[in-house]
Every structure is written in structure tokens, then in C-alpha cells.
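J.: no sequence on this one, just coordinates:
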């Protein structure tokens, strides 16, 4: 009769190790661990304070410990923010963000595909150089020419006054990122698509886009966050309260209710929620796009 005993894999590996082999033990890195916890506290504590304070009444904010949870939680601050035309400002931000991101990503992807597939075409090489030059020009340096152009076009204080410059600012970096990803696609796949009779548009849609989807999602999320948080363009190119986006509305709201700190922080929470939703929805593709190439 044979009896089989279950053994711990670690003990079995140690028992069958070579006689001259030394066991490797990992020493805990206390410095890195401590620094990580300190950094986590620096990030988490302000977020925690903003969230709990937004549920406090104005009178409780000055009477209680700032880091203590609210003794009498209330949604009055959120109600005040929503009643202050928050929905209108939210929709303005959505219109500007979607109206700028979709054309910018579409144009950037097609431009990146044309630049990579053109080989040594002189015109497209010059076009690529122009895109790269756009990265060297700070946005603040172009705000006065943009303002004058918007005035000449009669678009001042309209959503298009924000959408058109946002598209222009988003394209250079998007083309740079997407072209690098398209270059990583093996040329043999493009050749096989050509031999199968696929057109350039079919190759772009059926081959390049699926293989570079993480990069497309990464560029989309980055541009969406940049445009959503944009403050300079709405400040310069809009005037009426009806055209304000959330960052500009948050600034004016803070000036109007500066004494009511919980209400101001409630507006901060509501302004940040869409950003968190965008990150949660595209988190996996975003991480795949950011880490692509590290294993090469």
C-alpha cells in the first residue's frame, strides 16, 4: 500500500536545490516602501478632505476638525451647485470636448498613417515636420493671434471658438504618438493586405486601427482630459455666462461663494467626476497604450 503526502512546493524546491546553490532572499526595501506610503498619503489626503468637506454644512466646516467625517452629512452644497447653472456649463464642456476630440483623433490617425506609409515622400515629410514644430510652440504664445482670427471669423463667444483651436492644439502630439505606433506594425501585414486587393482605406480601417487601438484610446483620453480642463481658451474666447465651460464656471463660482468652502469643494467634485468616468472606462486600453513597447 502506497501513501502519498502533500508537500509544500517551497520546501520541496529547497530540499532538491543543488548543494552548491545559495538561497536568494529578498531584503525589504524600507526606503522605497516608506516613500511610497508618504506619496500615497500626499495624494489621498487632499482628495479625502475635498470629498468629506463637500458633505458638510458651512457652519460645521469652521466648527469641526477639517479631517473628521461630517457629523451631519448634507447634500445642500451639491444642490446649490446644480441650481447655479451647473448643467448648462457641463453640457458646454461636453460639446467642446467631443466636438474637438473626435475630429482631432480622426485627422491625426489618418495623417499618421499617411506619413508612415508614404515612405520617403517629400510633401508628407514636410507635413510631419510642421506637426513636430507645433509641439515646440507654447499655447500661450498663440493666444493673441487666435483671438484676432476668431474675431475676424465672427466666432467669438461661440462653441466653435473653443473647438477649432482645441483641434489644432491636439493634432501635433496625436500624430507623433500614433505614427510611432503605426511604425511598429510589421510591413509584411501591409503587403499581405495589398496582395489581397485591399485599398488604403480598407487597410487603415481593418489592419492599422485594430492593431493600434490602445494608442488611439490613449490619445483620445489624453486629449479629452486636456480639453475638458482647459481654462485659457474659454477665458479669452468667451464672454457671456451661457458659453462658459466647467473650469471657467468653477473659477467664477469660487469668486462668488469663496466664503462657502463646502459649496466650492462640491463643485470641484462634480467637475472631476467626468474625468474619473473617462479614466475608468478606458483604463485598460490606456495602460496598454502607455506600457506598449517596454517589453521590446
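T.: Looks like it came in fine. These numbers come from a predicted model, not from an experiment.
J.: Please make it C-alpha for all contacts and neighbour counts, starting now.
T.: Will do.
J.: so how far is stretch 100-107 off the chain centroid?
T.: Distance of stretch 100-107 from the chain centroid (CA atoms, centre = their mean, to the nearest Å) equals 15 Å.
J.: Buried residues in stretch 231-238, which are they?
T.: Going by neighbour count (16 or more other CA atoms under 10 Å), the buried part of stretch 231-238 is 231, 233-234, 236-238.
J.: Take this one as well and set it beside the first:
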């Protein structure tokens, strides 16, 4: 017979406290979106609304939210696509070309992990203006994708190294070229790592604030992180509408995470081809 496990009361209490710490802000954010501004200012963010009101969502929909959403979606999809395409190619070259030069290149490439984006904003701004990309979505996409590459390459190198060497040898005996090996062997067996790279780069692009703030100017090229300022003025802040915009902006990227969460976890654990 199996022995009953002794209840871990301290762990249960700590878990409950942590759950409350996480859930209370989420509750306050969501409940605030169904209050009108006067009700929010009178009762606070945690009080139940005296009357359910969707005026905050109506305010968001009547504004430029969908334009900002479209711009953010374009930036996110482009950053994820560039990060995946570039990191797959670089990681494949590093894994298959085991020369000392290749390893030195890989080590040099990973130095990007130690360089914060804030430290490069001046040279990035100068380059973007010199190539006449300022105030375009491409001005956000290129540096955002570039800063996603070091982590992406690191993840995919670990994933591709798990692929059995015998699989490469069998395809080589069949006369497969390196390009064919990449698309028919490496990419299918690296789905976990590729999904991780896609989600990671998409999250960075979706939540990006610094590059959109510095490298864009007109409302036509605003993304969601900048569009939230539409509800903040010099004399007042429409907090229910602001939080409604935040809730709506979370839904797409959270949905993407739910769809790819298993692949994301496997990629971060280094589970690849085996």
C-alpha cells in the first residue's frame, strides 16, 4: 500500500500568498475596465462596480486602437520571421561547421547578450536616419530583430546539437546537399527551438517601447505601447480606458503563447531532435 504523503502546509500557504499576489492586480485591472471613470475614482480599482459599463472599451474602439494593433502585428510578425530565418541559418552553420573560426564567430556573436539596447540607441538612431528609414515600421523591425538574434541563436544551437549525427550521415549517403538537410531534417526536428525563438522574438517586439519611442514620430506609425499615451493628458488620465486598451493588447500575444507553450517549454529545456 502507498503511504499517504504528509501535507506540506508551509508550501501551500506560500503558494496561496503568491497566487493572491498575482491575481489581485489582474482582478483590479479587469474590474476597472467595466467601471466608468467617476465610479473608479470614487470607489478605487478593487471595488465591485455599482453598474457594469463598457464605455472604456467603446472609447478604445472609437480611437486609433485598431491602427496601432495592425502596426504592432506587422512589426511582431516581421521581427519573428527575420529572427527565425536568420537564427536557423546561423545556428545550422555553427553546428555543422565545427572549425575553430566558426566557434570564435559564435562566441563573438553571443557578445550581443551583454549589450543592452539602451546603450546602442544613439548609433542605431544615426544609422536609421542615414538610410532614411526614420518614422517607418522598418525602423522598429530591424533593430528589434537584431537584438533578438543572440538569444535565438543560442537556443537553436542547443536544439540542433541534439540531432543524432547518424541522421546527417544517412542523408549524406543518399546524396543530400546541406540545403536539403537543413529543410528536410534540421528544421522539422528543431520545431521546439524554432517555436521558442518565434515566441521570444514576438514577445520582445510586441512589448517593445524604446525603439518605437525614439525611431517613430507620426501617429500613423504608432504601435500599441505608444498608443496607450492617447489616454494620458496633462490634466487627467482616463484609467478605465487605459486599462481596457492594455487588456485588449494582451489578448493576441497571450493567445499565441497558449498555442505554443508546450513547444516553448521544450525549447527552453533544450529538447530537440532526439
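T.: Right, received. Where do you want to start? Just so you know, these numbers come straight off a predicted model, no measurement behind them.
J.: Could you dump the buried residues of stretch 231-238 of structure 1 into TSV with distance to residue 261 of structure 1 added?
T.: Below are the buried residues of stretch 231-238 of structure 1 laid out as TSV (distance: CA to CA, whole Å):
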residue	distance to residue 261 of structure 1
231	21
233	26
234	24
236	27
237	29
238	27
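J.: From those residues, pick the one nearest residue 257 of structure 1.
T.: Closest to residue 257 of structure 1 out of the buried residues of stretch 231-238 of structure 1 is residue 231 (19.3 Å), distances taken as CA to CA.
J.: The closest one and residue 85 of structure 1, how far apart?
T.: 18 Å (CA to CA, to the nearest Å).
J.: just residue 151 of structure 1 next, same as before
T.: For residue 151 of structure 1, the distance to residue 85 of structure 1 - CA to CA - is 27 Å.
J.: And for residue 48 of structure 1?
T.: Plainly put, residue 48 of structure 1 is 26 Å away from residue 85 of structure 1 if you go by CA to CA.
J.: and if you look at residue 263 of structure 1?
T.: Per CA to CA, residue 263 of structure 1 is found 14 Å from residue 85 of structure 1.
J.: Quick one: the helices in the stretch 1-150 of structure 1, in order.
T.: 9-15, 30-54, 58-63, 76-81, 87-117, 122-136, 143-153 (DSSP state H, counting those that start in this stretch).
J.: quick one: the fourth one to structure 2 mean distance?
T.: So that's helix 76-81 of structure 1. Once fitted to structure 2, helix 76-81 of structure 1 is off its aligned match by 1.0 Å on average (mean CA distance after the TM-score superposition for structure 1).
J.: Please apply the same query to the fifth one.
T.: With mean CA distance after the TM-score superposition for structure 1, helix 87-117 of structure 1 departs from structure 2 by a mean of 0.8 Å once superposed.
J.: Of the helices of the stretch 1-150 of structure 1, which stretch is the most buried?
T.: Looking across the helices of the stretch 1-150 of structure 1 with neighbours counted as mean count of other CA atoms under 10 Å, the highest average goes to helix 87-117: a mean of 20.
J.: could you list every residue that touches the residue most central in space within structure 1?
T.: Central residue of structure 1 (CA atoms, centre = their mean): residue 222, 3.4 Å from the mean position. Residue 222 of structure 1 is in contact with no residue at all, counting by CA atoms under 8 Å, 6 or more residues apart in numbering.
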